[in-house]
Each structure stands twice: as structure tokens, then as C-alpha cells.
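K.L.:
Quick one: sequence plus predicted model below, questions after.
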Amino acid sequence: MCCKIKFLNYTELFYMKQKQQEFIAGYLNKLLANTSVLLIQTLNYHWNVTGKEFHDYHLLFDKQYNELFGYLDLLAERVRVVEGVALGSMDAMIKVATLKEDKGEIPAPNQMIRRLFEQYEYQVAEYRDAIKALQADTDDFGSINMLEDLLMKHEKTVWMLRSLLDKQ
């Protein structure tokens, strides 16, 4: 027998140090909280849009909130993969979120688009910050890859919303 194979313990191979887990889960939970705020805001617009743009915007917001719900699930499950606890209440989401929801009046349809554009732009910056931090301080390639994928999806939404603003 020419060589001896050493099998790594799965736990050693997969799980990160607790400090790294908390660091990663913190970033993921912040994105989870912000996505929750964006989801609720998008649902609000979907339910309350009126006027000549109603049909197109109603369909656009429907598509966006369904995508956001999927992103929520991905983020929460990734928090669990790194052995964190995913935020699970609106109270916790609001406390952690840095995105702020609309309060009070329902904006005009063109302002709904502008507000979502601003919120998605903010999300893009948050994703970039999280990716840079995880690249610098961890070797969690799974989370980095997922965040890069979600970043590209948010950037596409920013482009689409910006295109709608250009028409106004």
C-alpha cells in the first residue's frame, strides 16, 4: 500500500468556527430583515396601486413580491446552514432592518416606482458590502455565491425600475 488516506471528520470539514458563523449569520439576517421590509412594501403597492398604470404596475409588483419571497427563503435557510438562527418575527425584522418602510399615505404610482428603485439600490449596496465582508473574513463560498446571485437579480430589478422612471 503506497499511501495512507486520512478521512476528514465531516464536522471539521463543513462547520465554521462559531465566531465566523455569528459573523455570517449577522450579515444574512440583516439582508433577510431588509428583504422582509421590501416585500411588505411591495405587497402594499401591489394591493393599493390605482390609476392608468394599475394593470402594468399590479403585475410588476406581483412578480417582484414573489421573487422577494423566494429570496427570503434562501437567506433564512442559509442562516440555518451556517448554524445561525434565522429571524422569524416581524418585530425582530424591524429591529434589524436598515431599510425603512413607507408610513402613512399610499404614494402615487410613479412615486411607488421611485421608492422601490431607491430601496433596491440600497439593497444592492448592502449585498455588495456583505459580499466584500464575507470574502475578506471568511471562506464561506456558499454564502458568497448565493449573495452574488441575489445581487445580480437585484441589479436587474434596479435596471428595470430605472427604465420605468426614464419614461416618466
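P.N.:
Arrived safely. Numbering: from 1, shown residues only.

K.L.:
From now on I want contacts and neighbour counts done on CA atoms only, so please keep to that.
P.N.:
Fine.

K.L.:
what about residue 78, how many residues close to it?
P.N.:
21 (other C-alpha atoms under 10 Å).

K.L.:
Helices along this structure, start to end?
P.N.:
Using DSSP state H, the helices of the chain run over 10-14, 18-48, 54-81, 90-96, 109-137, 141-167.

K.L.:
Just say which of those is most tucked in.
P.N.:
Of all the helices of the chain, helix 18-48 has the most neighbours on average by mean count of other C-alpha atoms under 10 Å, namely a mean of 21.

K.L.:
Put this next to the previous one:
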Amino acid sequence: MEVKEAQKAEIGIKKSNREAVVKMLRQLLADEFLLYTKTRNAHWNVEGIDFHTKHVFFEEEYGKLETFIDEVAERIRMLGFYSPGTLKEFLELSNLDENKPDQTDSASFMTVLLKDHDKVIKFIRESIGDNAEAHNDEGTADFITGILQAHEQMAWMLRASLKQFD
């Protein structure tokens, strides 16, 4: 999928390096959007004895993801390119599956979401060094490190919540 430049950004990073970073950010944006959608689905459809607490929990989580979506899209624009913004683009760019659990209990939703958070964590961790070293973009490396830490915390909360189901 073509990465379309919005404006020339003279920020000390070669265009080819900015394009490489933006390619990674586009996938991250798509992953964040899919994870956000799946978390919203959990919020809307969770059932069971823990309904209220998990309904509130999922709402807090999709709120965090909504912030990441906006920040990643704006980072792409800061680097001089257009952000993807259609569901079709997100589905093509994402490394996550558009799936949902067979059941509507909190553990089933959390299991699916945890797997996605873990995928996002691994992708970001693999990308940090390339952004800083290979592409001369320490700003994006620092930016995604913050997102990595937030996903690690979200995954920890899911993992701890699932402990009773092991």
C-alpha cells in the first residue's frame, strides 16, 4: 500500500527513512484501531456475574486505545505523510485478526484481547531499534516506547484478571 507524502518535512531525517518509519507507524495505527474496536465490542457485549466491573474496565481500556490512535496518526502527519483512515486500509495494514471470542464472558474477551496486546508489544519492541538506529528517528523510537509501556500495563491487567481461570 502506497505511503503518500503530505508535505515536505525538513526535520533532519531523509525522506526514505521517514517513509520506512511511517510504514511501521501505519501498521501500528491499524493494529491500535482493530484492538480499539475489539475492546469496544467487549464493552458492549460482555455478560456474566462480573458484567458491571468488566463493562467499566473495557471502557477505560478503549479510552486509552482511542488516545493512542490519535497520537499515532498525528505522528505520521508530523513526519510529513498522510495517515490511513479507512476500515479497508486498517484491515489491510493490521497484523491482528478481526476475530472475537465464541463466548461473551469476560474471560473469553480478555483472552482474545491479551493475545492482541502481546502481538502489538512484540511489534513495537522490534521496531524501536530500527527507528532510532537504522532510520535516525529517535523521536519516534521514544514515542513508541511510551506506547509499548502502556500496552505492557494493559496486558498485565488482562493477564492478572485471567489468573483465576488458569
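P.N.:
Arrived safely, thanks for sending. What you see is a predicted model, and the numbers here were worked out from it, not measured in a lab.

K.L.:
Format the helices of the first structure as CSV; extra columns: distance to residue 103 of the first structure.
P.N.:
Output for the helices of the first structure, formatted as CSV (distance: least, C-alpha to C-alpha, whole Å):
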stretch, distance to residue 103 of the first structure
helix 10-14, 43
helix 18-48, 10
helix 54-81, 18
helix 90-96, 13
helix 109-137, 12
helix 141-167, 21
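
K.L.:
now for the ones you listed, which one comes closest to residue 102 of the first structure?
P.N.:
helix 18-48 (6.9 Å; C-alpha to C-alpha).

K.L.:
Over which residues of the second structure does the closest one lie when aligned?
P.N.:
The alignment of helix 18-48 of the first structure onto the second structure (TM-score structural alignment) spans residues 15-45.

K.L.:
ok, average deviation of that stretch from the first structure?
P.N.:
Comparison of stretch 15-45 of the second structure with the first structure after fitting gives an average deviation of 0.5 Å (mean C-alpha distance after the TM-score superposition for the first structure).

K.L.:
how far does that stretch sit from the chain's center?
P.N.:
With C-alpha atoms, centre = their mean, to the nearest Å as the basis, stretch 15-45 of the second structure stands 4 Å off its chain's centre.

K.L.:
what residue of the first structure matches up with residue 136 of the second structure?
P.N.:
Under TM-score structural alignment, residue 136 of the second structure pairs with residue 139 in the first structure.

K.L.:
With residue 124 of the second structure instead?
P.N.:
Per TM-score structural alignment, residue 124 of the second structure is aligned with residue 127.
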